[in-house]
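Peer 1: need a structure here:
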Amino acid sequence: MNNSAISKEINGFIISVQNSPSKRCGTTQHVFVFKLKSHWHALEVTLACEGQTCKAHKMVLSACSPYFKALLEENPSKHPIIILKDVSYIHLQAILEFMYAGEVNVSQEQLPAFLKTADRLKVKGLAETPSSIKREG
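Peer 2: Down below sits the predicted model:
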């Protein structure tokens, strides 16, 4: 199995394209990995809920959520603070982990509430869209 990677620096970001065998179907998939060269200065957004805060990148939030994309476009600010009402801090941390890593572990008992939060925030890959809702009957 041959894993190859191509990396290029663009505007302070290191973008790597990795070819790796898919664990699910044995085919090659292209995995895009974004790494910040100096990531601490680029954490432009503060997300607040339950009296605690997390930092994130505008680019990541916008790419992963139409909700955050619209919010950030409608309210341009260098370092916005977004206060999330009725969002659990634990769920926010898990959603950010999903956005950055592409996967997250959530306990069975937390899963329904976590998915409801992800749906409200329109997180791609976690939120249901009208075309993906299946009717049973």
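Peer 1: When you work out contacts or count neighbours from here on, use the C-alpha atoms and nothing else.
Peer 2: Will do.
Peer 1: so what's residue 119 closest to, chain neighbours aside?
Peer 2: residue 127 (4.1 Å; Cα to Cα, 6 or more residues apart in numbering).
Peer 1: quick one: the one you found and residue 118 touch, right?
Peer 2: Yes: in this structure, residue 127 is within contact of residue 118 by Cα atoms under 8 Å, at 5.6 Å.
Peer 1: okay, these two: which has more neighbours?
Peer 2: Using other Cα atoms under 10 Å as the criterion, residue 127 and residue 118 rank with residue 118 on top: 22 against 17.
Peer 1: how far does the helix or strand harbouring that one sit from the chain's center?
Peer 2: Assessed by DSSP states H and E, residue 118 sits inside helix 111-120. Centroid separation for helix 111-120 versus its chain: 14 Å, with Cα atoms, centre = their mean, to the nearest Å.
Peer 1: this one as well, want them side by side:
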Amino acid sequence: MNQAQFALAWSQYKKNICNGLSSLQQNGEFVDMTLAADGHFVKVHQVVMALASPFIKQLISSANCPHPIIFLNKISNATLCSILEYIYTGEVLLTLENFDEFIEAGRELHIQGLENMKSQSHKVGSTEDTVADDINEVCYFEVPSQSMDEDQTELDFENTIVSGDTKDIRIMVQNVYDDDIAEESLENDENLSFSQDVAHNSIETSAKPIDTKNVRVMQYTVSNQGSLQMILNRFLYYLKHTNRNNTRQWRCVDYVSGVKCPAHVITKDDIVIQRISAHTHPFHDKKILKKVRAGAIFSAIQEAEIEGTSMRKKTENNTQIDTE
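Peer 2: The predicted structure follows:
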């Protein structure tokens, strides 16, 4: 004899879950991930961000650590607040002047519902995946954040990722090397008090292909003299050589110091294909944060090259003026 079954439905389930997650995020409860944008840190939940963006999900998976930190370049803190409201509640109120910036940031981060959104004559659709029709008010969602002061270098960074452009960048670079790499690497003693151990999840002890699944977790910067550098998993590398097949060999900047760090990385088309040897020193967090504050972090290698060329020209011009 079949027993009677009853279906129970929670009518306020979706509203309760959305409001609950938003409240947990704003109160900093059970957060396990940090987003850095426009000089501010915002703590969020990995599972929520992973559901909202397959791209961010891949970044989190590649970090393989309890509390990853992702730097979002070219995204303002206000835009990040709007994106988080959209992710946590499913809707957001925007001013018309901020609409395009919001959509562009959503596409860059591959946020579901925003990645393929198109606006027509400033008219926004009223579907579930679009922003609300009323765009005459400013975003009211408050996201707790803290300024990136000097003391922020003491944050417990389990791992740091600088978000990168997902477009393929194919460009040949010159084999640039200069003495200022040694000058920068001598600052390594400062980092001893900041990072006590080298994280095992950030290195490989032997040369082997890395399954990156087309995830770009590296970012680019330049040295004080304008030479190209790469940031990967909280370490800085300088460009040692570019092969004819467009593969690039990068060495740790501490190779030329007394540390003689043997770690180096091979990339092709902005994808890591090999990591060789382990780092023998702490992370380069302080150096990287200085470059972040200086606005010298780039998602595309071409942008870093342009900045490096500009710096070298300025140095040459200053040298000519001094000799005159």
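Peer 1: what range in the second structure matches the helix holding residue 118 of the first structure?
Peer 2: The alignment of helix 111-120 of the first structure onto the second structure (TM-score structural alignment) covers residues 99-108.
Peer 1: picking that back up, now do the same for the residue nearest to residue 119 of the first structure: helix, strand or coil?
Peer 2: coil (DSSP: H, G, I helix; E, B strand; the rest coil).
Peer 1: Now for residue 106 of the second structure: which residues touch it?
Peer 2: Residue 106 of the second structure is in contact with 83, 114-115, counting by Cα atoms under 8 Å, 6 or more residues apart in numbering.
Peer 1: And residue 48 of the second structure, by the same measure?
Peer 2: Taking Cα under 8 Å, 6+ apart, one finds 87-88 in contact with residue 48 of the second structure.
Peer 1: Residue in the first structure paired with it?
Peer 2: Using TM-score structural alignment, residue 48 of the second structure pairs with residue 60 in the first structure.
Peer 1: That match: helix or strand, and which one exactly?
Peer 2: Under the assignment here (DSSP H and E), residue 60 of the first structure is part of helix 58-64.
Peer 1: For the helix or strand following that helix, name the packing helices and strands.
Peer 2: Toward the C-terminus, helix 58-64 of the first structure is succeeded by helix 66-74 as the next helix or strand (DSSP H and E). Applying 3 or more Cα pairs under 8 Å, 6 or more residues apart in numbering; DSSP states H and E, we find helix 66-74 of the first structure packed against helix 58-64.
Peer 1: chain center to the helix it packs on, what's the gap?
Peer 2: So, by Cα atoms, centre = their mean, the centroid of helix 58-64 of the first structure is 7 Å from its chain's centroid.
Peer 1: average offset between that helix and the second structure?
Peer 2: Taken over the aligned residues, the distance from helix 58-64 of the first structure to the second structure averages 0.3 Å (mean Cα distance after the TM-score superposition for the first structure).
Peer 1: Tell me the residues of the second structure aligned with the helix ranked longest in the first structure.
Peer 2: Counting residues, the longest helix in the first structure under DSSP state H turns out to be helix 89-101. Mapping helix 89-101 of the first structure onto the second structure (TM-score structural alignment) gives residues 77-89.
Peer 1: Tell me which residues are up against the matching stretch.
Peer 2: 18-19, 21-22, 37-40, 48-49, 52, 91-94, 98, 101-102, 105-106, 131, 139, 141-143.
Peer 1: Residue 6 of the first structure versus the residue nearest in space to the middle of the first structure, what's the distance?
Peer 2: Nearest to the geometric centre of the first structure sits residue 99, at 1.8 Å (Cα atoms, centre = their mean). In this view, residue 99 of the first structure and residue 6 of the first structure are 22 Å apart by Cα to Cα, to the nearest Å.
Peer 1: and what of residue 85 of the first structure?
Peer 2: From residue 85 of the first structure to residue 6 of the first structure the distance is 41 Å (Cα to Cα).
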